[in-house]
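>>> got a sequence here, can you model it:
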Amino acid sequence: MKGVIAGAVLFAAALILPVDGLPKLLLFLLAYFLIGGEVILRAVRNLTRGQVFDENFLMTIATVGAFAIGEYPEGVAVMLFYQIGEFFQDYAVNKSRKSIADLMDIRPDYANLARGDEITKVNPQKVKKGDEIVIRPGEKVPLDGVILVGSSSMDTAALTGESIPRDVKVGESVLSGFINKQGLLRVKVEKEFNESTVSKILELVENAASKKAPTENFITKFARYYTPVVVFFALGLAIIPPLVIEGALFSDWIYRALIFLVVSCPCALVISIPLGFFGGIGGASRQGILVKGGNYLEALNSVSTVVFDKTGTLTEGKFQVVDVISSGEMSGEELLYLAALGESHSSHPIAQSVVKANKTKLDTSLVKEYKELAGLGVMAEIDGKKLLLGNSSLFKDEGITVKAEDNGKTIIHIAVDLEYQGYIQIADKIKSNAKESIQRLKQLGVQNVVMLTGDREQVALQVAEDLGIDKVYSELLPQDKVAAIEELTGGLQKNKKLIFVGDGINDAPVLARADIGVAMGALGSDAAIEAADIVLMTDELTKLPVALDIASWTKRIVWQNIIFALGVKGIVLVMGAAGMATMWEAVFADVGVALIAVLNAMRVMRYKV
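Sure thing, here's the model as predicted:
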C-alpha cells in the first residue's frame, strides 16, 4: 500500500508541476510502476501459467495502451483507481470474514487440567478422554464433558444463537464452545479435542465455502468464457473500424477498445457472489443454523415439500400420563400405583412415564413372577393378585373386553385377576412452536408438509390434525421411511426439492437420502453433524423457516448484484464502443460497480429474525 501512496503523490506532482516532455513522461511512468507494478507482475506471472484473461491482464493491457496513445494521466488514473477499489474490496471481504470469525470465536485457547489438587493450564489438544478439567467463571468450556462438581449458568449463544443462559448441574453435559457465566466447575472430559463439538463445528464452517452453489459455479464458468470474448472484441474494435471507415483514426478506436477492456473486467461478479453466499452461511450460523455449503443454502429456495419425523421433532419425545380412567371399584390413584408397580422393572419410555406419574412410594418387593410381553404389555403377580397391563391385543388374547375409545393417545389397559379395572392414557406432548412453524413454512411457499412415524395410525392422524399436516405415513420401520422419502421425491415437480427434518441420531439413512437433510436439536450429536446437510443447533422448529428466509434473502441480494453489475457494464460497454464514454466512466463501471456489489453482499450478514 505504501507504493500506491507514493505513486499517487508522484501522479499528483506530474499533474501539478510545470514540466513537459521527457521529465513529465518519467514522472507518470514512475507513478505508474509504483502504483501498478504488483498488478503487472501478477499479469506476467499468470501468463506464464496459462491464465491469460483475468483482471490483472485486462488492467495491464488497458493502461499500457493508454500510454501508447499518449494518454498518460488516464493510464495512471485507471491503475490508481483500480488499486483503490481493490483495497476497499479486500477491506469489505475481510470485514465479512471477520464477522463470521467473531461469531464462531469459540475455539478455546487453553484448558485447566486437574491432577489431584494441582491445576495446570495446557493446550486443549493435550487433554485426554477421562481427564478432569476445571472451568472458572468467564472461561470457555474447552472440551465436551460431564460435570462432577459444581453448578452454573452457561452462555450457549456461540453454538445455538440463543441469548438465554442454560442452567447446568452435577451429572449434566457441557459442550466445548459454551461460556461459563457463574460457578466453578469440575468436569470429566468425554471427548478429545478433535472429536469435540467445537472442533466439528469449526471444521463444518471452514469447509462450507468449498461447496459452491450453482449460481457461483455459473458465474465462474461465465467469467471464463466472457473475458476472452470481450478481449477479442476489443481487439477487433481497435483494428477493424480504422481499416473500413473512412477518416477513422487508430488512436481514437484504440482508446475506445481500452475503455471496453476496463469495463469488461468481471471481478464485481466473481468477488461479490461467493461473498453473498458466504455471508448467508454466516448469517445463518448467527441464528444457530449451520449450513454445510452454498449449494444447500441455494437449494432451500426450491423446497416444495418438507417431511418431518414425529417423535423428538414435532413432539417432545417425552411420554407423560394425561388421564387415568377407572371402570371398577379401584380409584384412579390405586390404578396408577398398581400400574407403576407392574411397570417398575421395564425400561420402556411408556413404562417409565407411568412410574414417574405415580406419587406414592413403590414397594417393588411386592412384584413377583414379572414377565414382559414384547409389543403387548406386562404380566405380573403383585401381592398375590394377577396383574395384566398392556394394549387391546393382549386383552383380546386373554378374553377380556376393554372399555376405551381409540382417541389418538397411547392406552394401557389394566386388569386384576382377569377383571377389567380401567385404563391409563399416555401422550407424547406436541412441541409448543410446532404448529406456528408449519404455518410459517406454508407462508414461505412450502406446498406439502408430511409426517413420518413408527407410531400407530390413530396417534399419527391426531398429531397431524392438531398441526395442520397434509399427509401422514404411520407404523413405519426405519427402512420404510427411506422408501417413503423415495416415493415423495419421485412425485416432485421438476427442479423442486424435498427437506427431511429428523433428530439426526436414528434418522441418518433418511437424512442422507433427502435432497436436503436437516438435523433437529443436534447439539453435540456426531451422527447429526455427519449425516445432515443443515444442522439446527437447538430443538426449535422455528429455526427451519428462518433458514428458508435467510436463503431467500441471500438469493435476492446475489441476483441484485448480478443484474446491477451486468446492467451497468452493458450500458458502459455500448457507450465506450460508440465513443460516448471516457476512461473515468470505465473505472466506475469496473471498480465502482465491484465495490457497490461487495458492500451490497455484506448486507446478508445483517439478517435479523
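
>>> please count neighbours and contacts with C-alpha atoms only from this point.
Will do.

>>> where do the strands sit along the stretch 51-200 of the chain?
Secondary structure of the stretch 51-200 of the chain, counting by DSSP state E, counting those that start in this stretch: strands at 111-115, 118-122, 132-135, 145-149, 152-155, 166-168, 173-174, 179-180, 185-189.

>>> redo those strands as a markdown table? Include mean neighbour count.
Putting the strands of the stretch 51-200 of the chain into a markdown table (neighbours: other C-alpha atoms under 10 Å) gives the following:
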| stretch | mean neighbour count |
| --- | --- |
| strand 111-115 | 19 |
| strand 118-122 | 12 |
| strand 132-135 | 23 |
| strand 145-149 | 21 |
| strand 152-155 | 21 |
| strand 166-168 | 16 |
| strand 173-174 | 22 |
| strand 179-180 | 24 |
| strand 185-189 | 24 |
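
>>> out of the ones you listed, the one nearest Leu599 is which?
Checking the strands of the stretch 51-200 of the chain against Leu599 by C-alpha to C-alpha gives strand 152-155 as the closest, at 31.6 Å.

>>> which residues does that closest one contact?
163-169, 178-185 (C-alpha atoms under 8 Å, 6 or more residues apart in numbering).

>>> of all the strands of the stretch 51-200 of the chain, which one comes closest to Glu333?
strand 166-168 (33.7 Å).

>>> for the most centrally placed residue in the chain, give me its contacts.
Geometric centre of the chain, nearest residue: Val291, 2.1 Å, by C-alpha atoms, centre = their mean. For Val291, the contacting residues are Val205, Ala208, Ile281, Ala284, Ser285, Leu297, Asp533, Ile534, Val535, by C-alpha under 8 Å, 6+ apart.

>>> now show me the structure for the sequence below, then we'll compare the two:
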Amino acid sequence: MNKKQKKMLVRILLAAAFMIGLHFIEIEGWYRFIAYMIPYLIVGYDILIKAGKGILNHQVFDECFLMAVATLGAIALAIYDNGDYTEAIAVMLFYQIGELFQSYAVGKSRRNISDLMDIRPDYANIENNGTLEKVDPDEVEIGSVIVVQPGEKVPIDGIVLEGNSSLNTSALTGESLPRDIKAGDAIISGCINMSGVLKIKTTKEFDESTASKILDLVENASSRKSRSEAFISRFARIYTPAVCYSALALTILPPIVRMLGMNLDPEWHVWMYRALTFLVISCPCALVISIPLSFFAGIGGASKAGVLVKGSNYLETLSKTKIVVFDKTGTLTQGVFEVSGIHHNQIENDKLIEIAALAESASSHPISKSLQRAYHHEIDRSRVKDIQEISGHGIVAKVDGQDVLIGNTRLMEKYHIPYKECHHTGTILHMAINGQYAGHIVISDMLKPTSLKAMQALKSCGIEKLVMLTGDIKKVADSIGQKLGLDAVYSNLLPGDKVEKVEELLSSKPEHAKLAFVGDGINDAPVLSRADIGIAMGAMGSDAAIEAADIVLMDDDPMQIPKAIKISKKCLRIVYENIVFAIGVKLICLLLGALGLTNMWIAIFADVGVMVIAVLNAIRALFVNKL
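Take a look at the predicted model:
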C-alpha cells in the first residue's frame, strides 16, 4: 500500500470503531446526532468535498454526488424519524472500502506492469582513465563506448566491441532462455548482462533506444481506448443524470398521486428512503472502474508474455480476428538460408561443398554465406583466384587451379554445360568443374520449428482463414503452404502487390471479421498499416516494427501469435462478463428498490459488492501463463 491508501485504511478502521462503539453507548437528542456525525465525517469528508466541487464546476452527476445525496438524505430521514444513523455511515464506509480496494487493485496492476517492464536503466558506465564513471544515459552520445558489467542492464542500443556474454531478455520477450552475444553483434537496451564484461559502441541516443520506445509504447497504451471503454464512458454520462432524475421522480410523484388521486397518506419519508436506496444502487462504479481495469490488466498480462499492445482498441480488434495473413521470410521461416540437399556427380559431398564455399567466399549474399557456414572450416582465400560474379547467373572462379562455375541454369546454358533438372524445393545451385557437370546444391529457407504448431493453434482458437504472401517463387511458396496447411498462398509478390492482395482480402471478407497481417515490420510497413490489425514479429530492436505495427511481438516464435489472440479473447470475455453482471444486478436491485423490497444494506451490495467482484474478475486478465 502507498501512503494515501494507508491513510484511507486508518480512516476506515477509525470510523468503523467509532460506529461500533456508539452502539454500546446511550445518547439522546442532538448529542446523538453529533456523535454519529464524527465517524461519518471521518470516512466521508473527502466525498462531500468532491461532490461540492463538482456542483461548483457544473459537473454534478458523478458517483461522489450520488453518495453525498444518498447519505445526507438518509441522515435527514434519521433526524425526522428519530431513527438510526448507522445506514448512512455504513453506505459511506463500504463505498470507501470499495474505493480502497479498487485503488489497491489498480496499483497492483501498475506495479506488475512496472516489474515486468523494468527495463529502464538508471545509469551507463563510461570508462575514464581506467576507472568506470556512472553517468545518466541521457548524457551518452552516439558513438560513445560504454561498459556493461555482469548483472547490469544494457542502457543503450549499440554494437559489441569487446567481450562475450549471455543476455537475459525476459523483460523484452517474456522468455527466460538466454541469448549469447559476442564482439560484432548488435545489442539492444533493456537486456540484462548475465556473465562477461561487454564494451559497447552506442548506435542510438537513449531516447531512441529500444527500451525507451517500448516503455513509451506501454505507458501510452491507455490513450487508445476500445469501443467498449468509449461506450462505458458515454453510458456513464447519460446514465448518472438519468438515475438522479428518476430518484427525484420517485421521491415526488408517488406521494402526490397517493395524496391527490387516492386520498391516502403521501408517506413522503417512505418514498424518500426508496429514492435514496435507488441512488446508492445506481452508482455506476462497477462499470466505470472494472472495464478500463480489465483492458489495463489485459495489456499488462500481454506485456509480461512479450506481446506489446499499443492500446485497448487493438486488443479488442485482435479478439475479432478471423483472417490472419503472413509474410513468409522471418515470420514462418527462419530467414536464414541453409544447405538442405547435395546431389553430386562422381565427387564427394564434402568436396563439392568445399569447392562451392571457396568459389563463393568473396560474396556477402545470404546464399553464399549459407555455403560458407556449411563448409565448417576456415576459408583459405589464397586458394581462389579470378572470381567473377555474373549478375543473374552466378559465379565463375578458379579454385585450386580448376575452373569452377556455380549458379543457376542460365549459367550452365551460357557455358553450354549439360545439367540435370532438379525437382527439389528451394534455390538450386548447379556446379561445373573444368567444363564437366559436378552436381547441384539445394539451398532452403528453413521453416521455424513451431510454425506448423502455431498454424494449428490459430485454427483451434477460431481463425477461419490462413494466408501467406511472399515474393518467393510459386514452387517454394506452394511447398511451404502445403506443409503448414495454409488456406491460400500468393507468390512472386512485390511490396506493392502485397498491399493490393490485402485490399482484395479486406473487400471480400465478412463485415464482422477482422484481418490481421503478421510481418517483420521493416519491409512490410505498408501492409501492416493497411490491415485491420498489424502485428510485427520478432521485433527486438526494430524501430520500423514498433512504429508501423499495432501489436509488437518481441519474440520471433510463431506461437506468440495464437497466444496474443487468446490473451485478447480472454480480456474481452472478462469485459463482457463485467458489463452483463454489473448491469444485470443493478437493474434487478433498482427495480426492487423502487418497489420498496430492498433496503440500504442491499443497496450497498449492489454498489460496492458488485464493484469488488467486477474488479477481482478484471484482475484475472493479468494472468496469461496458462494460455
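
>>> ok, now how distant is the aligned residue in structure 2 for Val44 of structure 1 from Cys283 of structure 2?
Using TM-score structural alignment, the equivalent of Val44 of structure 1 in structure 2 is Gly52. As judged by C-alpha to C-alpha, to the nearest Å, Gly52 of structure 2 and Cys283 of structure 2 stand 17 Å apart.

>>> who has more neighbours, the two?
Per other C-alpha atoms under 10 Å, whichever of Gly52 of structure 2 and Cys283 has more neighbours is Cys283, with 28 against 17.

>>> which residues touch that one?
Per C-alpha under 8 Å, 6+ apart, neighbours of Cys283 of structure 2: Glu63, Leu66, Met67, Thr240, Asp607.

>>> would you turn these into TSV with neighbour count and distance to Ile390 of structure 2?
Supplementary listing: the contacts of Cys283 of structure 2 in TSV, determined by neighbours: other C-alpha atoms under 10 Å; distance: C-alpha to C-alpha, whole Å:
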residue	neighbour count	distance to Ile390 of structure 2
Glu63	22	77
Leu66	25	81
Met67	24	82
Thr240	21	76
Asp607	27	78
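
>>> counterpart of the residue nearest to the centre of structure 1 in structure 2?
Match for Val291 of structure 1 (TM-score structural alignment): Val309.

>>> okay, stretch 98-116 of structure 2 sits on what stretch of structure 1?
The aligned range for stretch 98-116 of structure 2 in structure 1 is 85-103, by TM-score structural alignment.

>>> contacts for that stretch next, please.
Under the contact criterion C-alpha under 8 Å, 6+ apart, stretch 85-103 of structure 1 has outside partners 158, 275, 279, 282, 285-286, 591-592, 594-595, 598-599, 602, 605.

>>> give me the buried positions along it.
In terms of neighbour count (16 or more other C-alpha atoms under 10 Å), stretch 85-103 of structure 1 has its buried residues at Gly85, Glu86, Phe88, Gln89, Ala92, Val93, Ser96, Arg97, Ser99, Ile100, Leu103.

>>> now secondary structure and distance to Ala460 of structure 1 too, for the contacts of Val291 of structure 1, in a markdown table please.
What follows is the contacts of Val291 of structure 1, written out as a markdown table (DSSP: H, G, I helix; E, B strand; the rest coil; distance: C-alpha to C-alpha, whole Å):
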| residue | secondary structure | distance to Ala460 of structure 1 |
| --- | --- | --- |
| Val205 | helix | 37 |
| Ala208 | helix | 36 |
| Ile281 | helix | 35 |
| Ala284 | helix | 32 |
| Ser285 | helix | 33 |
| Leu297 | helix | 31 |
| Asp533 | coil | 27 |
| Ile534 | strand | 26 |
| Val535 | strand | 25 |
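
>>> which of those residues lies closest to Glu585 of structure 1?
When the contacts of Val291 of structure 1 are compared against Glu585 of structure 1 (criterion: C-alpha to C-alpha), the nearest one is Ile281, at 34.4 Å.

>>> ok, which stretches of the stretch 301-450 of structure 2 are helices?
Counting by DSSP state H, counting those that start in this stretch, the stretch 301-450 of structure 2 has helices at residues 312-319, 349-359, 366-375, 409-414.

>>> how far apart are the shortest one and its match in structure 1?
Its aligned residues in structure 1 lie a mean 3.9 Å from helix 409-414 of structure 2 after superposition (mean C-alpha distance after the TM-score superposition for structure 1).

>>> Lys448 of structure 2 matches what in structure 1?
Matched across to structure 1, Lys448 of structure 2 falls on Lys431, judged by TM-score structural alignment.
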